[in-house]
Structures are given as structure tokens and as C-alpha cells.
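1. Need coordinates for the below:
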Amino acid sequence: MYVVIVYDVAVERVNKVKKFLRRHLHWVQNSVFEGEVTLAEYERIKVGLRKLIDEDHDAVIIYRLRSMPPRETLGVEKNPIEDTI
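-> Below is the predicted model of the structure:
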């Protein structure tokens, strides 16, 4: 499955969340990650995020898709995803 994760967490947790997600997904831009994951990886990511965030104050949104959707970038792309075959 393909996932897009966006988050809004307290400043003191931003770097921990970013470091964690970089181990699993592709960084797209500030507070946005995406990538192809297995169901087991998806579950590990959710468990890891729950350990890092404060669910009473932080927010993480995970979009689950069947495959990478077509994308169009307007302006500067901070970290382009290479097209691989």
C-alpha cells in the first residue's frame, strides 16, 4: 500500500517524529512523508508514532492508497521523488 503521512506535533517532538519517519518513508516537505509500505511496516509505523506523540495535543493523519497517485508540484519541490523503473 502507498501511504502519505502528515503531522502537526509540538516543537519538542518534531525532530523525533521526523527522524522516525525518515527511516520508513520518503520525506516530501515539512511535516509530509510518503512511500510504499507493507501491512507489517504500516503497523510498525503506527505503533512507533503512538510512542512518540502526545495524542492529547499532537495530530498525525495517514492517507492509505492502493498505489502512488499521480502528482503535480507547483513551485519548488523540496525533495523530488525519482521515477524508477
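
2. hey, let's count contacts and neighbours off CA atoms from now on
-> Will do.

3. where along the protein do the strands fall?
-> 2-8, 26-29, 32-36, 59-65 (DSSP state E).

4. next one: the second one to chain centre, how far?
-> Using C-alpha atoms, centre = their mean, to the nearest Å, we find the averaged C-alpha position of strand 26-29 to lie 7 Å away from the chain's own average C-alpha position.

5. ok, residues contacting that strand?
-> Outside strand 26-29, the residues that touch it by C-alpha atoms under 8 Å, 6 or more residues apart in numbering are Leu21, Phe33, Glu34, Gly35, Glu77, Lys78, Asn79, Pro80, Ile81.

6. Here is the second sequence; please produce its structure so I can put it next to the first one:
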Amino acid sequence: MYVVLVYDISGDDDGQKVLGKVFKICKKYLTHIQNSVFEGELTEGQIVKLNAELNKFIRKSLDSVIIFKSRNERWLNKEFWGKQDDATSNFF
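-> This next block holds a predicted model:
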């Protein structure tokens, strides 16, 4: 399954610690494409593991994670508006 994951971590006193942990976890599973945005191919099992790892650190009243799922990368179009980063994978 192809996923795009975005997160928003609260900027309170503990937010920096949470942000670092969330970033490292997401980087284990997905490709970092922009600030708090990741993309990549994951199995359902990997999605469950990712969710479990993130839930150890995400503060449900302050932080959020959104995962957009698609059966296949080819069903999504990616358009760059502004600076294009060549280090990303591409939607077709």
C-alpha cells in the first residue's frame, strides 16, 4: 500500500523531544520528503507497527498524525509548486 504520512507536533516544552522521536520512527519506515511529510510503500503489518511505535510518543490531546493510503503509487499525482527536491520519490 502506498502512503503519505503527515504529522503536527505541538510546540510546547516537551514538543521538541516528541518531534525528534516521531521523525526517527517515520524515517525508519518511509522516505522524508518535506518537513513533517513522509511517503512510501508499506504493508498493512508495517502500518500497524508504525502506528504502535508512534502511539508511544504522540500526545493525543496535542499532536496529530494523518496517513493517506492508496492501493498503488500510480493512482496519485504529485505536482511541485515552488522548489522541487530531487531527493524524493515521485508519484506518477
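
7. hang on, the earlier thing: from the contacts of strand 26-29 of the first structure, which would you call buried?
-> Among the contacts of strand 26-29 of the first structure, those scoring as buried are Leu21, Phe33, Glu34, Gly35 (criterion: 16 or more other C-alpha atoms under 10 Å).

8. gap between the first one and Tyr7 of the first structure?
-> Taking C-alpha to C-alpha, to the nearest Å as the measure, Leu21 of the first structure and Tyr7 of the first structure are separated by 11 Å.

9. Same question for the last one.
-> Note on Gly35 of the first structure: its distance to Tyr7 of the first structure, by C-alpha to C-alpha, is 15 Å.

10. Glu79 of the second structure matches what in the first structure?
-> Glu79 of the second structure maps onto Glu72 of the first structure when the alignment is built from TM-score structural alignment.

11. no wait, Val22 of the second structure
-> Counting by TM-score structural alignment, the partner of Val22 of the second structure is Val17.

12. Pretty sure its match sits against Leu49.
-> Yes. Counting by C-alpha atoms under 8 Å, Val17 of the first structure does reach Leu49; the two are 7.0 Å apart.

13. hmm, back to that, now the buried ones among the contacts of strand 26-29 of the first structure as JSON lines including distance to Tyr42 of the first structure?
-> Shown next, in JSON lines, are these (distance: C-alpha to C-alpha, whole Å):
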{"residue": "Leu21", "distance to Tyr42 of the first structure": "11"}
{"residue": "Phe33", "distance to Tyr42 of the first structure": "13"}
{"residue": "Glu34", "distance to Tyr42 of the first structure": "11"}
{"residue": "Gly35", "distance to Tyr42 of the first structure": "10"}
